[in-house]
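*Asks:* sequence and predicted structure, then a few things I'm wondering about:
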Amino acid sequence: MRVALRIEVGSEKGAREGVPALLRLLDEHQVKATFFFSLGPDYSRYPFGDQIPRLVRRHLPAPLISKRCRSNLLAVADAGHDIGIASYTASDWHQDVAFQSADWTYSELAFACEAFTDLFGKAPHCFAALGWQVNPHLFSEEEELGFDFASDVRGQHIFLPESQGVSSNCPQIPTTLPTLDELLAQEGIDEENLHQYLYAACQRIMPNGEVFSLSAEREGIELLEVFERLLVMWKGGQWEIKSLGELYNSIADAPLKRHLVGWGTVYGRAEHIAIQSTRK
């Protein structure tokens, strides 16, 4: 059995505090993951920063994550982990992406790719939508940019996406497992037994294995000990723990089915998220 790790880094705090902690933990257990970075301005230091209207946010001073946390981000690549982009401005993506135009989506990805290339000296090869928030234009841009794969939705297995008439040949590697915060919203689950419930959710046969999503802001800081217990349980159970890149390489030559992408809800999360739907 195998599980792949998808790690979002969407704030300066996550990059400054969570990333080094995660790197130490992953190195200790000899595990590789895929990190997806937001590299633009970070408005999370403002109270309710994600709720401030975008036009107002644009006039607020905010640090560029790629500049303020350069050494921490470069350390991820130096450690041999798979790296890609999430968005350029995390708060804009969370609040606005579902209703945005093709031009806005193109601009957001163009800024993210430019910042990534400036930082790492190469173009990104993969993308993950923060919080599983998407629009149809994203899928066409991912193919246009030549990404190997993307991880934008929740689902069951790797597929080719279609949304509102827009198809893409960029494979989607969906998150298959609940997040730790979603499990914590359930009665009877706390930080002491959380890892056991997540491990129990893995006891099923999945076509491509499981994909577990975590963030530098939560699992890299407050829930780091819980994540470590999970790693211990997976390794003790003889699980293969991989990056998304390694998972993709294992199925790169396999034919993929096309599925619609819809909107749905999961327990423990208030907003609607993108979900793998019916086969075309």
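*Replies:* Ah, there it is.
*Asks:* from here on, contacts and neighbour counts on C-alpha atoms
*Replies:* Fine.
*Asks:* end to end on stretch 93-107, go ahead and measure it.
*Replies:* Criterion Cα to Cα, to the nearest Å; first-to-last residue distance in stretch 93-107 is 12 Å.
*Asks:* got another one to weigh against that:
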Amino acid sequence: MPVLALKIDVDTYRGTREGALNLVHLLQKHQANATFLYSLGPDHTGWALRRAFRPGFFQKVSRTSVVEHYGLKTLMYGVLLPAPDIGKTCTQQMRAAQAAGFECGIHTWDHVVWQDNVRRRDAAWTKKQLQQSFDRFREIFGQAPKTHGAAGWQMNEHAFAQLDAFGFAYASDGRCMLTERGELANPSAGPHRLQAFGKTLSCIQLPTTLPTLDELLGRTLDSVVIDESNIARTILKLTASPRDHVFTLHAELEGQKLAPIFEQLLEGWKAQGYDLVSMADYYQKVKNDALPTYPVSWGELPGRSGELIVQPSSSQ
């Protein structure tokens, strides 16, 4: 049976307090598993407004109604309002996901700081950010984290090496390259290992294989504007041919206004014969496979501004 691993990025204070718990209930309703990846430090979402000068930023904002999904208050954190410390103030909500039986892992310490800086930072800065996340996770959950999913799919070689140092067996920090229609550019793309500083790392990468909702909403594919009435159908077309997939969703989107779309996807994937699993479940399926090794690579994806960590087309 093909598996579809659900990776939930929880970026913000609001997403942790509201959206993530909504998703816990929705997943339980449909007997689906998933992995929740949490931002564990301050919510400086307002600082992301600096991205306004990046190519493609305004186009994405206009398509995805950022204010509507994240809320004006969230967009003021770190600018006109103090940044709430997510890990300190949302401990109860995070533990609720764990108590419900869901795998929890690290997304980041400070989402905006990591996403906007990590690519060009050194080993000391990178290790400090990751160590803060590691220590805070252990305080909240009473155990060491086992997995990681990078904020904004942004990493550097020091970060990948640190995941090995933590002993993480698997993570989901990157993306598979996609065509304009959202199809895999390389049909064989999927689980792999990475090289950092000339060394093959032990941590298996389980990259996201499908476009996210915010990458598709508002775009025109085959002369049809993708909106909330047809986006689930569009994604289900991409999963019609059975193969393993990883889908990234966001507590701030699918956990709130876009929850009905996610419910359509859950029903559709089950009808297509997928086993809806966590990242840990997916790792158990592939851990003994002979996996390719790739260098750390960057690329652009349709519907998203800037470069991300991507799985290149050829291995080493």
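*Replies:* Yep, it's here. Bear in mind the structure is a predicted one, so any value in this text is a computation, not a measurement.
*Asks:* so what corresponds to residue 93 of structure 2 in structure 1?
*Replies:* Matched by TM-score structural alignment, residue 93 of structure 2 corresponds to residue 72 in structure 1.
*Asks:* repeat for residue 302 of structure 2
*Replies:* Residue pairing (TM-score structural alignment): residue 302 of structure 2 is matched to residue 267 of structure 1.
*Asks:* ok, its match touching residue 182?
*Replies:* Yes: if you go by Cα atoms under 8 Å, residue 267 of structure 1 and residue 182 touch, sitting 6.4 Å apart.
*Asks:* tell me which of the two has more neighbours.
*Replies:* Each of residue 267 of structure 1 and residue 182 has its neighbours counted (other Cα atoms under 10 Å); residue 182 has more, 13 against 10.
*Asks:* residue contacts, the more buried one?
*Replies:* Residues near residue 182 of structure 1 by Cα atoms under 8 Å, 6 or more residues apart in numbering: 267, 268, 269.
*Asks:* could you rerun that using 10 Å?
*Replies:* By Cα atoms under 10 Å, 6 or more residues apart in numbering, the residues touching residue 182 of structure 1 are 266, 267, 268, 269, 270.
*Asks:* which SS state does the third one fall under?
*Replies:* What it means is residue 268 of structure 1. coil (DSSP: H, G, I helix; E, B strand; the rest coil).
*Asks:* how many residues are close by residue 200 of structure 2?
*Replies:* Using other Cα under 10 Å, residue 200 of structure 2 has 14 other residues around it.
*Asks:* OK, contacts around it?
*Replies:* By Cα under 10 Å, 6+ apart, the contact list for residue 200 of structure 2 reads 161, 193, 194, 293, 294, 295.
*Asks:* make it 8 Å
*Replies:* Counting by Cα under 8 Å, 6+ apart, residue 200 of structure 2 makes contact with 193, 194, 293.
*Asks:* SS state for the second one?
*Replies:* By that I understand residue 194 of structure 2. With three-state DSSP as the basis, residue 194 of structure 2 sits in strand.
*Asks:* what do we get in structure 1 for it?
*Replies:* Residue 194 of structure 2 maps onto residue 161 in structure 1, with residues paired by TM-score structural alignment.
*Asks:* you'd agree its match is up against residue 172?
*Replies:* Yes: with contact defined as Cα under 8 Å, residue 161 of structure 1 counts as touching residue 172 (6.7 Å).
*Asks:* what's the spacing between the counterpart of residue 110 of structure 1 in structure 2 and residue 117 of structure 2?
*Replies:* Residue correspondence to structure 2 (TM-score structural alignment): residue 110 of structure 1 is matched to residue 131. Distance from residue 131 of structure 2 to residue 117 of structure 2, counting by Cα to Cα: 16 Å.
*Asks:* ditto for residue 34 of structure 2
*Replies:* Distance, residue 34 of structure 2 to residue 117 of structure 2, using Cα to Cα: 28 Å.
*Asks:* of those two, who's got more company?
*Replies:* Neighbours of residue 34 of structure 2 and residue 117, each counted by other Cα under 10 Å, are more numerous for residue 34; the result is 24 against 14.
*Asks:* how about the more buried one, nearest residue that isn't a chain neighbour?
*Replies:* Excluding its sequence neighbours, the residue lying closest to residue 34 of structure 2 (Cα to Cα, 6 or more residues apart in numbering) is residue 278, at 4.0 Å.
*Asks:* got a list of what that neighbour touches?
*Replies:* 5, 6, 7, 33, 34, 35, 102, 103.
*Asks:* A helix includes the second one, no?
*Replies:* It refers to residue 6 of structure 2. No: counting by three-state DSSP, residue 6 of structure 2 is not part of a helix but strand.
*Asks:* pretty sure it is touching residue 274, no?
*Replies:* No: counting by Cα under 8 Å, residue 6 of structure 2 does not reach residue 274; the two are 11.4 Å apart.
*Asks:* how about the strands in structure 1?
*Replies:* 2-9, 34-37, 82-85, 126-127, 149-150, 160-163, 166-167, 210-215, 240-243, 258-264, 273-279 (DSSP state E).
*Asks:* packing partners for the last one?
*Replies:* It stands for strand 273-279 of structure 1. On a contact count with 3 or more Cα pairs under 8 Å, 6 or more residues apart in numbering; DSSP states H and E, strand 273-279 of structure 1 meets strand 258-264.
*Asks:* could you do the third one as well?
*Replies:* In terms of contacts (3+ Cα pairs under 8 Å, 6+ apart), strand 82-85 of structure 1 is packed against strand 34-37, helix 102-120, strand 126-127.
*Asks:* and if we set it to 6 Å?
*Replies:* strand 34-37, strand 126-127 (3 or more Cα pairs under 6 Å, 6 or more residues apart in numbering; DSSP states H and E).
*Asks:* one more: the fourth one?
*Replies:* Based on contacts counted as 3+ Cα pairs under 6 Å, 6+ apart, the elements that strand 126-127 of structure 1 packs against are strand 82-85, strand 149-150.
*Asks:* give the aligned range of the last one in structure 2.
*Replies:* What it means is strand 149-150 of structure 1. Mapping strand 149-150 of structure 1 onto structure 2 (TM-score structural alignment) gives residues 170-171.
*Asks:* that stretch vs structure 1, average distance?
*Replies:* Compared with structure 1 after fitting, stretch 170-171 of structure 2 has a mean deviation of 0.8 Å; criterion: mean Cα distance after the TM-score superposition for structure 1.
*Asks:* mind checking how far that stretch is from the chain centre?
*Replies:* Mean-position distance between stretch 170-171 of structure 2 and its chain equals 12 Å (Cα atoms, centre = their mean, to the nearest Å).
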